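> Sequence and predicted structure are below.
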Amino acid sequence: MTGPGHRVLNFMVLGALTRSVPAALFGLLGGAFPDTVEYLIWGSGRNRHHRRSSHWFVPWLAGFLFCFFVGAGGRVPTLSGLVGARAEAVWGCAAFWFLGCLLHVLGDACCGKVPLFVPWRKKFGLRLFEMSPRRGEMSRGEWFFVAFVTLSALGAWLSRGVVL
């Protein structure tokens, strides 16, 4: 998936699931990190190493579980918790940043392959849609996928009585 697709999906899905603006925003920020870290490490040789260790779901899942259950005590971050500088709100934001990274990996698994249990072995993924050959441009299939998931999440968010 492209960067805009990841960011829109992460924000809407996490916002619908949690009804928390901080959780949705930190998920949006985490959604860009797996690709960004490849640029930081590999630079121009990024394409040879794309969707390897940075797209392995295990560290992102472990980070989320640790931050959410150990640090945040299973609580979703709130704006009042952040303003009050409560430790569980900060841990909760970190947890949803990790969850944003995990959603990035799952989004990429919808249009290609990502590592399964170890980053250098077997990969899994579906080809729900093809990617555009032009960098940063969403293909028709990605547009439909992002629109469908986003509208579904928006409907769920609004049905719970929450409007941004």
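The structure has been received and is ready for your questions. Residues are numbered from 1 along each chain as shown.

> contacts, neighbours, all on C-alpha from now
Fine.

> where does the residue nearest to A72 when sequence neighbours are not counted sit relative to V13, distance-wise?
Spatial nearest neighbour of A72, excluding adjacent residues (CA to CA, 6 or more residues apart in numbering): E88 at 4.1 Å. With distances taken as CA to CA, to the nearest Å, E88 is found 22 Å from V13.

> Presented hereafter is structure B, for comparison with structure A:
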Amino acid sequence: MKWINHMMVTGTIVYAVTADPLLAVYSIAGSVLPDRLEGKPPQNKKDYWRWRKKHRTWTHWPVPYLLLIVLILLLHRFGLIDSSLWHLALIPLFVLTGSLLHIIEDALCGKVPLISYNKKIGLKIFTVDSFGEYFFSISLIVILLLYRGGSQILNN
């Protein structure tokens, strides 16, 4: 997915689930982290294809992100992150959540590692920067915002 779609879809998912715009912002920051960790693709063709072979490998492996999320939650559960610090722990927690959502979103348009960072899986329901990607992203955003708006109406 293009970064703009990662940011918009991820932010909307988190907002729809939490109704907290700040948590959505944290997740938006994390929504491009896996690609940022890889660095920019080189401009020359030979180096680009070498970089491309390593694209969506260890940076797109969900296990390290999940382990860090579990660690934060365990630290909170056992009182090492108390309620006065919990609002600060939400920052890395939702940055990591945004990273996981990035990986899931990439699995819809290509392959990403799942159990082993050497074995990739994915659905490829659309290609990157295609009409299908933008249609999917916009449709999902509209559905999530309608869901969020509907649930707010029902709760009032």
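Everything's here; your move. Because the structure is predicted, anything quoted here is derived from the model rather than measured.

> Return the set of buried residues in stretch 87-102 of the second structure.
Across stretch 87-102 of the second structure, burial judged by 16 or more other CA atoms under 10 Å covers 89-102.

> so of these, which ones are in strands?
Per DSSP state E, strands hold no members of those.

> want to throw those into a markdown table with distance to V112 of the second structure?
Formatted as a markdown table, these follow (distance: CA to CA, whole Å):
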| residue | distance to V112 of the second structure |
| --- | --- |
| A89 | 27 |
| L90 | 26 |
| I91 | 25 |
| P92 | 22 |
| L93 | 22 |
| F94 | 21 |
| V95 | 19 |
| L96 | 17 |
| T97 | 16 |
| G98 | 16 |
| S99 | 13 |
| L100 | 11 |
| L101 | 12 |
| H102 | 10 |
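
> Filter these down to the ones in helices?
Among these, the subset assigned to helices under DSSP state H consists of 89-102.

> Out of those residues, which is nearest to W51 of the second structure?
In terms of CA to CA, no member of those lies closer to W51 of the second structure than H102, at 19.2 Å.

> If we ignore the residues flanking it in sequence, what's nearest that closest one?
S31 (5.2 Å).

> Also R148 of the second structure?
Per CA to CA, 6+ apart, closest to R148 of the second structure is A16, 5.0 Å.

> Equivalent analysis for C109 of the second structure, please.
K124 (4.0 Å).

> ok, back up a step: tally of neighbours for the residue nearest to H102 of the second structure?
Using other CA atoms under 10 Å, S31 of the second structure is surrounded by 31 other residues.

> my guess is it contacts M7, does it?
Yes: here S31 of the second structure reaches M7: they are 5.7 Å apart, a contact under CA atoms under 8 Å.

> hey, where'd the helices end up in the second structure?
According to DSSP H, the helices that the second structure contains are 3-18, 21-30, 33-38, 45-54, 62-77, 83-107, 131-155.

> Report the distance from the first one to the chain centre.
The gap between where helix 3-18 of the second structure is centred and where its chain is centred comes out at 8 Å by CA atoms, centre = their mean, to the nearest Å.

> same deal with the fifth one?
Mean-position distance between helix 62-77 of the second structure and its chain equals 15 Å (CA atoms, centre = their mean).
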